[in-house]
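In: here's my sequence, what's the structure:
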Amino acid sequence: MAASATPVCPLRLGAAMGRPCTLALASVCLMDEPLSNLDAQLRQQMRADIRALQQRLGMTMVYVTHDQTEAMTMADKVVLMRSGNIEQMGTPAELYESPANTFVAGFIGSPPMNLLPAHEGRQLGIRPEHIRLGSVQEGLAATLQSIEYLGAESLLNCRLEQEGNVIVRLPGRVSYAVGDQVGLVWQCEDAHYFDAASGKAIV
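Out: Predicted structure coming up:
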């Protein structure tokens, strides 16, 4: 609000100004999905504004959201819950890079981690950006089902010969076509393993 503006109760302001003004009055904030009713463009701007205001005022904020983008971009620490139970607590990077179980792996990330059956009662997890395409002989055989070109990246939906689908994220535009036979290849250090029965990460 400009310095010359007439003082107004925050409750009488619109969403774009009322929420930041209300936030500025608090030392500890409990926020329950405050951006859920805003359009996408305003929601993106408000995420940045709330984060900047929180850092400037040095306040503690407990922020409830079902939107992982809000959690990952705004939080210093994330507590991911399911049915009232804490599945994992840590920094956004910790949840993304070292998920504690298959629920966290499948929830964090857009698109989420690919989960595939593996040997000896395990599940294999691999992030879409950690997969590259090679020949069928080189990697896990799959058929390209669809391509989503998003400008800076492309998302490729690959159908495995055995069962299931794998999403691959590649930079920019790709030269592949729907129906191509490809091999899915990744580095061993990028793979995650989970117990198939409990879903817990195997470290």
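
In: make it CA atoms for all contacts and neighbour counts henceforth
Out: OK.

In: buried residues, the helix or strand where Arg169 lies. List them.
Out: Per DSSP states H and E, Arg169 falls inside strand 165-171. With burial defined by 16 or more other CA atoms under 10 Å, the residues of strand 165-171 counted as buried are 165-170.

In: helices or strands next to that strand in the packing?
Out: strand 153-160 (3 or more CA pairs under 8 Å, 6 or more residues apart in numbering; DSSP states H and E).

In: residue contacts, Leu155?
Out: Residues near Leu155 by CA atoms under 8 Å, 6 or more residues apart in numbering: 147-149, 167-170.

In: swap in Phe107?
Out: Gln68 are the contacts of Phe107 under CA under 8 Å, 6+ apart.

In: what about the helices in the chain?
Out: 15-24, 40-57, 68-74, 92-97, 102-107 (DSSP state H).

In: returning to what we had before: make CSV from the buried residues of strand 165-171 and add distance to Leu133 to it.
Out: Listed next are the buried residues of strand 165-171 as CSV, based on distance: CA to CA, whole Å:
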residue, distance to Leu133
Asn165, 14
Val166, 12
Ile167, 11
Val168, 8
Arg169, 10
Leu170, 9
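
In: farthest-separated two in those residues?
Out: Asn165 and Leu170 (16.1 Å; CA to CA).

In: I have a second one here; can you model it like the first so I can compare?
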Amino acid sequence: MNNKTLSQNKMQTKKSASKSGVKTKLTKKMDSSRKVSNSNLPTKKPISKNDLVSKFQEMRNADSNSTEEAFDLYDRLETVSLIDIIGRWHGSGFKTKHTMDGALETFNWYGKEFINTENVHPLVFKGWGGKLFTVNPSLMPVGLATKIPSTNLGFLTPIFLLFRFLFTTSKSKARIRMLEFRGKTTATMIYDNLPINDVFRKVDDNTLMGCMDFKKMEQPFFFVLERD
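Out: Okay, here's the model as predicted:
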């Protein structure tokens, strides 16, 4: 082996050592970053299922809850499978000082119906005489409801029911899939023509807490579904 070859080997060894050293530093830096990131994650104190259900009922009956309080409860609830959500559900509000609090009830909202994974009626309303009818969400002023408080709009109920034929449809307007939201994969209703996902968590076998994740809405909207 001549001097030139020895020199080349030494240079290659130095380059390899240098790359190894840089890689080691980067790895340590990434590990350190992960530790800092993980240390900033909020930790929730464990709570029993019975206490969780009691907390849900307490907050559901409250005049108002903060979005943070609602998410603290929501995040603790179990996920829901697609098979468990099939059927018709009666809906009601979960107040968080949102402009949509009471909006659906103003128009005699009944709930939602999940026929199967591909066929869902996201908005079911109750007409005169208790007859149920399904509505096309794209024809409802959803965007407006996120900006204007829905209080004192009861006078609109008879007008909506009188002209409901303008909004009704027999066609499915949503589907359900298992999607990840806030770190958990759960049953989610995806609207066909609106940038909205309704993401569900289970309070018990017959009660769900929903979170409306609307792309155009900063504050999430919470609601409750109870199995018929």
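
In: tm score of chain vs chain?
Out: With the length set by TM-score structural alignment, normalised by the length of structure 1, the two chains reach a TM-score of 0.24; 90 aligned residues with a CA RMSD of 6.3 Å.

In: out of the helices of structure 1, the one nearest Ile86 of structure 1 is which?
Out: helix 102-107 (10.5 Å).

In: elements contacting the biggest strand by length in structure 1?
Out: Secondary structure of structure 1 read by DSSP state E shows that its longest strand is strand 140-149. Applying 3+ CA pairs under 8 Å, 6+ apart, one finds that strand 140-149 of structure 1 makes contact with strand 153-160, strand 181-185.

In: how about Cys29 of structure 1, nearest residue that isn't a chain neighbour?
Out: Distances taken as CA to CA, 6 or more residues apart in numbering put Met61 closest to Cys29 of structure 1, at 4.7 Å, once the chain neighbours are dropped.

In: wait, doesn't Arg177 of structure 2 sit right on Ile83?
Out: No: the pair Arg177 of structure 2 and Ile83 fails to qualify as a contact (CA atoms under 8 Å) at a distance of 10.5 Å.

In: between these two, who's got more neighbours?
Out: When neighbours are counted by other CA atoms under 10 Å, Arg177 of structure 2 and Ile83 differ, and Arg177 comes out ahead with 17 against 11.

In: which helices and strands sit right next to the host helix or strand of the more buried one?
Out: Using DSSP H and E, Arg177 of structure 2 sits in strand 174-181. Contact analysis of strand 174-181 of structure 2 by 3+ CA pairs under 8 Å, 6+ apart lists helix 82-85, strand 120-126, strand 184-191 as its packing neighbours.

In: now do the same contact list for Lys112 of structure 2.
Out: So Lys112 of structure 2 contacts 88-91, 120-124 (CA under 8 Å, 6+ apart).

In: so it versus Ile176 of structure 2, what's the distance?
Out: Look at Lys112 of structure 2 and Ile176 of structure 2: by CA to CA, to the nearest Å, they are 12 Å apart.

In: now do the shared contacts for these two.
Out: Contacts common to Lys112 of structure 2 and Ile176, judged by CA under 8 Å, 6+ apart, are Val120.

In: next secondary structure after the top helix by length along structure 2?
Out: In terms of residue count, the longest helix belonging to structure 2 (DSSP H) is helix 3-39. Per DSSP H and E, the first helix or strand lying C-terminal to helix 3-39 of structure 2 is helix 49-60.

In: packing partners of the following helix or strand past that following helix?
Out: Per DSSP H and E, the first helix or strand lying C-terminal to helix 49-60 of structure 2 is helix 67-76. The contact analysis (3+ CA pairs under 8 Å, 6+ apart) places helix 67-76 of structure 2 against helix 49-60.
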